[in-house]
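Peer 1: what follows is a predicted protein model with its sequence.
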Amino acid sequence: MSHAAPRRTEQTEIERKYDVHESAAVPDLAGVGGPDLAVATVERDDAVELAATYWDTVDHTLLGARTTLRRREGGSDAGWHLKLPPSAGTAGRREVHWPLGEPDETVPEALRRLVEARLRGRPVHPVLRLGTTRTVTRLLDGSGRALAEVADDVVRASNPDSASLRTWREWEVELAPGVDGAEGERLLDAVADRLEAAGASVSSSKSKLARGLGAEPAGAAGPAAGPSAASSSGGGSGGAASSTPSTAPGPAAPPKKKSAAAFVTSTVAGLRDELLTVDAAVRDDEPGAVHRLRSTARRLRAVLTVWDGVLDPRLAGAVVAGAAHVGHASRAARDAEVTRGRVATRASSAPTGFVAVQATGRLEARLDERLHEATGDVRRMLDSHAWFDLLDAVDALVAAPATGPHAADPASELSATRLRAERKRATRAVRAAFAAADASVDGGASAAGGAGADDVSSDLRHARTAVRRLRQALEVDHGRSGSGRRQARRAEAVQDALGEHRDALAAVRTVREVATLAHRLGEDTFGYGVLAALEVERAGEALRRFERAARRL
């Protein structure tokens, strides 16, 4: 008997929905399409009965974020289904499946963690039950390949909270896997013409869940709508509920076009959406996800610091503090991951036989242990009050009126003033770091632990922070003005050189730490010295690269 663990599967759903009268008949769709995709034949399946239970919070948090979570029995794809809104620049919705399990099972953790940034510890429960009689018409090309299918659904919805009943009929047209892009859209358009001629009209509802509940929630139109209020703890994931009930006001009147408020609000909303996306990526252990989390939090902090005085000061301050906490909590995981890669690279570049396998094995084991611990800390942070409070604060900041003294300033004028200040700040910090590095005896070796190492490292760290904030501000403003890209690249060159210097010295410290342990155990430590020397050399090269890049900044 097989005991294989359940497996999560995914697909991209590209579909269109239509309202239709109960007496309408699905028209003949043979011949629909054009020269690229043409329907040659159709096949109609027998009707099947589907039973679905939709899960959400009491205030329909998931629906407000254009997300649906259901458990469906019957048909060829029975199981748990999580439908996520389209990503930026994409047409289809991400649909994640999980095996059906037992009837009394709660929401699978593999699905819940993908939306925990929306739920924020809140419990979910059944909010709607649907019974659907579905008749599928499959559209095939001349070779018999499936192009799309039309589902003719007669739906019966019952609300377990209100005991209300609703019934309706709709048609869904969904492209087959592998059919997408412009060709897929043209096929959907052609099918739409035929269906509308038969009496169908574009659906007035976003989803069966929204229609079954009787109304589209206020947040349903926007992909980034967050929870409206904190509730009791004890969610399906076991995570902590937000410690402070959200008091975010309703959506404010949109700020004037081209104002600083419009620019900063839009930027913060985009970063908020990225935080929600990267939360699931970290929980899913996707490569580079912790780095994305750290970078997004830093960018959010930079925007609100550089454009201080535009949005609500109290909320902006809370977001800046929360973002700083995220950066601090994720630093150890990022450092361990980077150092592990550096050790492998240096070992492979060392002369043959200079670095023993025992040395690299001990280093990798130590770094794997450190990475595991640090990544666990990041995941625990994502289930903490601090993380949920940050997400609540960002939601509130985007929704609240911009009450800062510079909210009504023209975005172009305020950005020009703030970017000049950031350039001056970065220039001063770089000059100080340049002088400190120039005064050190040999750059790399001195900073690795020699005389004046702390002073040099402090100046370099301040320069890296200032230049990174300048680069981030320039990149953010580039989206508005279309300018500043060249200076952003120059700032990035300085930041990369200083980052390489920092990472090299971090690797030296780890190598020395593990070499000390190996020495106590009586092992040969020659290879550790080789690795440390190679990293010190890289640190010196990075300082020289920094000096060249600093002159161009």
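Peer 2: Received, thanks.

Peer 1: rest of the way, CA atoms for contacts and neighbours
Peer 2: Fine.

Peer 1: all helices of the stretch 301-450 of the chain, in order?
Peer 2: With DSSP state H, counting those that start in this stretch as the criterion, the stretch 301-450 of the chain has helices at 313-349, 357-382, 385-399, 411-439, 444-447.

Peer 1: got a list of what the residue lying closest to residue 125 once chain neighbours are set aside touches?
Peer 2: The shortest distance from residue 125 to any non-neighbouring residue, by C-alpha to C-alpha, 6 or more residues apart in numbering, is to residue 55 (5.2 Å). By C-alpha atoms under 8 Å, 6 or more residues apart in numbering, the contact set of residue 55 is 68, 69, 70, 124, 125, 126, 127, 128.

Peer 1: let me know the closest of those residues to residue 188.
Peer 2: Nearest to residue 188, judged by C-alpha to C-alpha, of the contacts of residue 55 is residue 68 at 23.2 Å.

Peer 1: so how far is residue 280 from the closest one?
Peer 2: Distance from residue 68 to residue 280, counting by C-alpha to C-alpha, to the nearest Å: 16 Å.

Peer 1: swap in residue 257?
Peer 2: 33 Å.

Peer 1: more neighbours: which of these two?
Peer 2: Higher neighbour count among residue 257 and residue 280: residue 280, with 20 against 12, using other C-alpha atoms under 10 Å.

Peer 1: what is the neighbour count of residue 413?
Peer 2: 11.

Peer 1: tell me the contacts of it?
Peer 2: Contacts of residue 413 (C-alpha under 8 Å, 6+ apart): none.

Peer 1: switch the cut-off to 10 Å
Peer 2: Counting by C-alpha atoms under 10 Å, 6 or more residues apart in numbering, residue 413 touches 259, 260.

Peer 1: do residue 519 as well
Peer 2: 525, 526.

Peer 1: tell me the first helix or strand C-terminal of the helix or strand encompassing it.
Peer 2: Using DSSP states H and E, residue 519 maps to helix 485-520. Sequence order places helix 526-552 as the next helix or strand after helix 485-520, per DSSP H and E.

Peer 1: now do that following helix and helix 411-439, the angle between them.
Peer 2: Angle of helix 526-552 versus helix 411-439, following axes from the mean of the first three to the mean of the last three C-alpha atoms, to 10 degrees, is 130 degrees.

Peer 1: list the buried ones in helix 526-552?
Peer 2: Of the residues in helix 526-552, 527-547, 549-550 count as buried by neighbour count, 16 or more other C-alpha atoms under 10 Å.

Peer 1: please apply the same query to stretch 386-406.
Peer 2: 386-402, 404, 406.

Peer 1: ok, now stretch 369-389?
Peer 2: Using 16+ other C-alpha under 10 Å as the test for burial, stretch 369-389 gives 370-371, 374-375, 378-379, 381-389.

Peer 1: which one of the residues you listed is nearest residue 474?
Peer 2: Of all the buried residues of stretch 369-389, residue 387 has the smallest distance to residue 474: 27.3 Å, by C-alpha to C-alpha.

Peer 1: these two touch, right, that closest one and residue 324?
Peer 2: No - under the criterion of C-alpha atoms under 10 Å, residue 387 makes no contact with residue 324, lying 11.1 Å away.

Peer 1: which elements pack onto the lengthiest strand in the chain?
Peer 2: As assigned by DSSP state E, the longest strand anywhere in the chain is strand 125-140. Where contact means 3 or more C-alpha pairs under 10 Å, 6 or more residues apart in numbering; DSSP states H and E, strand 125-140 is packed against strand 41-44, strand 48-56, strand 68-73, strand 146-158, strand 165-175, helix 208-213.

Peer 1: here's the one I want to compare it with:
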Amino acid sequence: MTREQTLNKDPSTASDIDSVRTSNAAALADYLCAQRDIIVEGEIAARSGDAEAIPAIIVASRRARSAVAAHRTARDHHRELRRLIEDLRWFGLALGAAHDLDVQAVRLRSSAGALRARYLRGPVRERVEQYFDYNIEQARTEGRALLGSRRYLAVLTDLDSQIDELRGGTAGWASVDRPDVLLADLVERVQDRMRAVALALGEDSRDATVHSVRKAVRRLRYYIESIGPCEPERERALAALESLQDALGEHHDAVVAKRHLLQISRDAEKAEESSFTYGLLYQRELDVTDRLLGVLPQACDGAVRAVRLLAAAERPGGEGSSNG
């Protein structure tokens, strides 16, 4: 007999579980509704030329996707949910392309500007500007078209449908997985990926495994956000995860910068220009990734401890449960 079957034999415990599940379905509906509102308001602002609205739309789509994808039953057995998860992923990636390029342009302009004149070999600043101006304009054009697309409207429609089902009690997928069980699974996912980082050989492999940790941490953080109002255990867990996510985000920015520098240096070499400066800039980004690799284990351990305390509080009858 499973642990959950044992719990369900006790009528009072079963009542606790049902109460928690109902409460969490309502909290998830509110969370998804808030993300949908941010997306719609951001779309209106973006169409009016407000570039600052785009990052908020991207984060909202990631939050909604992570909160839903954290549910195993939703991920594995519900076709409509799988489609929504994939469409939210597509939406965030496609819309975020221009913003990501903007961030990288600022980063590499700053890095090049910090070099002494004697280290600037060739038209480095001009080539960086040319590279990003072209790519950013392409991405912005595609992003504007995306906001009026049928697929974008389908994302909103599917979100509305899930919100209505959650509030109406007909979203069976949201009432199967207990929060403490999901939290344990999500923590294990993070730890498994951190172990992969320690075993990774070579620069590219390490970069890829750290990025996989980043995605697992993001899913864990946004799932925790979706399960109700912040209580002390939840606040501590979210603060620890946000700090870890910041370090992982900085690592990711450095990895992406390396890729852009490789492409820019190839363009320079084709034009028979020196690639010396791009090598210096690449080494700086490599130093950033190496530094962050050193701090990630401790940051991850702290976040895991905080989430485990939250999971204990979320168990039916625990201090943080609705009936505790």
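Peer 2: Sure thing, it's come through. Given the structure is predicted, the values throughout are model-derived calculations rather than measurements.

Peer 1: TM between them?
Peer 2: Put the two chains on top of each other and the TM-score (TM-score structural alignment, normalised by the length of structure 2) is 0.77; 282 aligned residues with a C-alpha RMSD of 2.9 Å.

Peer 1: the helix holding residue 519 of structure 1: which residues count as buried?
Peer 2: Neighbour counts over helix 485-520 of structure 1 (16+ other C-alpha under 10 Å) mark 487-488, 490-508, 510-512, 514-515, 518 as buried.

Peer 1: how about stretch 7-18 of structure 2?
Peer 2: Buried-residue list, stretch 7-18 of structure 2, by 16+ other C-alpha under 10 Å: 8, 13, 14, 16, 17, 18.

Peer 1: what do you get for stretch 108-124 of structure 2?
Peer 2: For stretch 108-124 of structure 2, by 16+ other C-alpha under 10 Å, it's 108, 112, 120, 124.

Peer 1: of those, which pair is most distant in space?
Peer 2: 108 and 120, at 13.2 Å, using C-alpha to C-alpha across the buried residues of stretch 108-124 of structure 2.

Peer 1: overlap of the contact sets of these two?
Peer 2: The contact lists of residue 108 of structure 2 and residue 120 share residue 278, where a contact means C-alpha under 10 Å, 6+ apart.

Peer 1: count the neighbours of residue 52 of structure 2 for me.
Peer 2: The burial count for residue 52 of structure 2: 12, using other C-alpha under 10 Å.

Peer 1: not counting its neighbours along the chain, what's nearest the residue mapped onto residue 186 of structure 2 from structure 1?
Peer 2: Under the alignment (TM-score structural alignment), residue 186 of structure 2 pairs with residue 422 of structure 1. Spatially, and ignoring its direct neighbours in sequence, residue 422 of structure 1 is nearest to residue 470 (5.7 Å; C-alpha to C-alpha, 6+ apart).

Peer 1: quick one: the one you found from residue 305 of structure 1, how far?
Peer 2: Relative to residue 305 of structure 1, and taking C-alpha to C-alpha, residue 470 of structure 1 is found at 11 Å.

Peer 1: what touches both of these two?
Peer 2: Residues touching both residue 470 of structure 1 and residue 305 (C-alpha under 10 Å, 6+ apart) are residue 418.

Peer 1: okay, the two: which has more neighbours?
Peer 2: Counted by other C-alpha under 10 Å, residue 470 of structure 1 and residue 305 do not tie: residue 470 has more neighbours, with 29 against 16.

Peer 1: contacting residues around the aligned residue in structure 2 for that one?
Peer 2: By TM-score structural alignment, residue 470 of structure 1 lines up with residue 220 in structure 2. Listed by C-alpha under 10 Å, 6+ apart, the contact set of residue 220 of structure 2 reads 66-67, 70, 182-187, 189-190, 214, 237-238, 241, 307.

Peer 1: residue 220 of structure 2: which element?
Peer 2: Counting by DSSP H and E, residue 220 of structure 2 is part of helix 203-226.

Peer 1: and that helix, how far from the chain's centre?
Peer 2: Centroid separation between helix 203-226 of structure 2 and its chain, computed with C-alpha atoms, centre = their mean, to the nearest Å, is 7 Å.

Peer 1: what angle sits between that helix and helix 179-199?
Peer 2: 170 degrees.

Peer 1: buried ones in helix 203-226 of structure 2, by neighbour count?
Peer 2: By neighbour count with 16+ other C-alpha under 10 Å, helix 203-226 of structure 2 contains the buried residues 206-226.

Peer 1: and stretch 287-306 of structure 1, by the same measure?
Peer 2: Across stretch 287-306 of structure 1, burial judged by 16+ other C-alpha under 10 Å covers 289-306.

Peer 1: how close does the residue sitting nearest the centre point of structure 2 sit to residue 145 of structure 2?
Peer 2: Against the mean C-alpha coordinate of structure 2, by C-alpha atoms, centre = their mean, the closest residue is residue 218 at 4.2 Å. Distance, residue 218 of structure 2 to residue 145 of structure 2, using C-alpha to C-alpha: 28 Å.

Peer 1: ok, now residue 238 of structure 2?
Peer 2: 35 Å.

Peer 1: same question for residue 256 of structure 2.
Peer 2: 25 Å.

Peer 1: what does residue 212 of structure 2 give?
Peer 2: Counting by C-alpha to C-alpha, the gap from residue 212 of structure 2 to residue 145 of structure 2 is 30 Å.

Peer 1: same check on residue 122 of structure 2?
Peer 2: Noted for residue 122 of structure 2: a distance of 37 Å to residue 145 of structure 2, by C-alpha to C-alpha.

Peer 1: kindly report the same for residue 292 of structure 2.
Peer 2: From residue 292 of structure 2 across to residue 145 of structure 2, the span is 37 Å (C-alpha to C-alpha).

Peer 1: what do you get for residue 108 of structure 2?
Peer 2: From residue 108 of structure 2 to residue 145 of structure 2 the distance is 28 Å (C-alpha to C-alpha).

Peer 1: and residue 215 of structure 2, by the same measure?
Peer 2: Counting by C-alpha to C-alpha - residue 215 of structure 2 and residue 145 of structure 2 are separated by 27 Å.

Peer 1: same check, this time on residue 202 of structure 2
Peer 2: 39 Å.

Peer 1: now residue 48 of structure 1. Nearest residue, chain neighbours left out?
Peer 2: Counting by C-alpha to C-alpha, 6+ apart, residue 48 of structure 1 lies nearest to residue 134, which is 5.4 Å off, once chain neighbours are set aside.

Peer 1: can you report how many residues lie near that neighbour?
Peer 2: 22.

Peer 1: which part of structure 1 lines up with stretch 128-147 of structure 2?
Peer 2: Counting by TM-score structural alignment, stretch 128-147 of structure 2 falls onto residues 363-382 of structure 1.

Peer 1: the matching stretch vs structure 2, average offset?
Peer 2: In the superposition against structure 2, stretch 363-382 of structure 1 averages 1.2 Å from its aligned positions (mean C-alpha distance after the TM-score superposition for structure 1).

Peer 1: many thanks, we can stop here.
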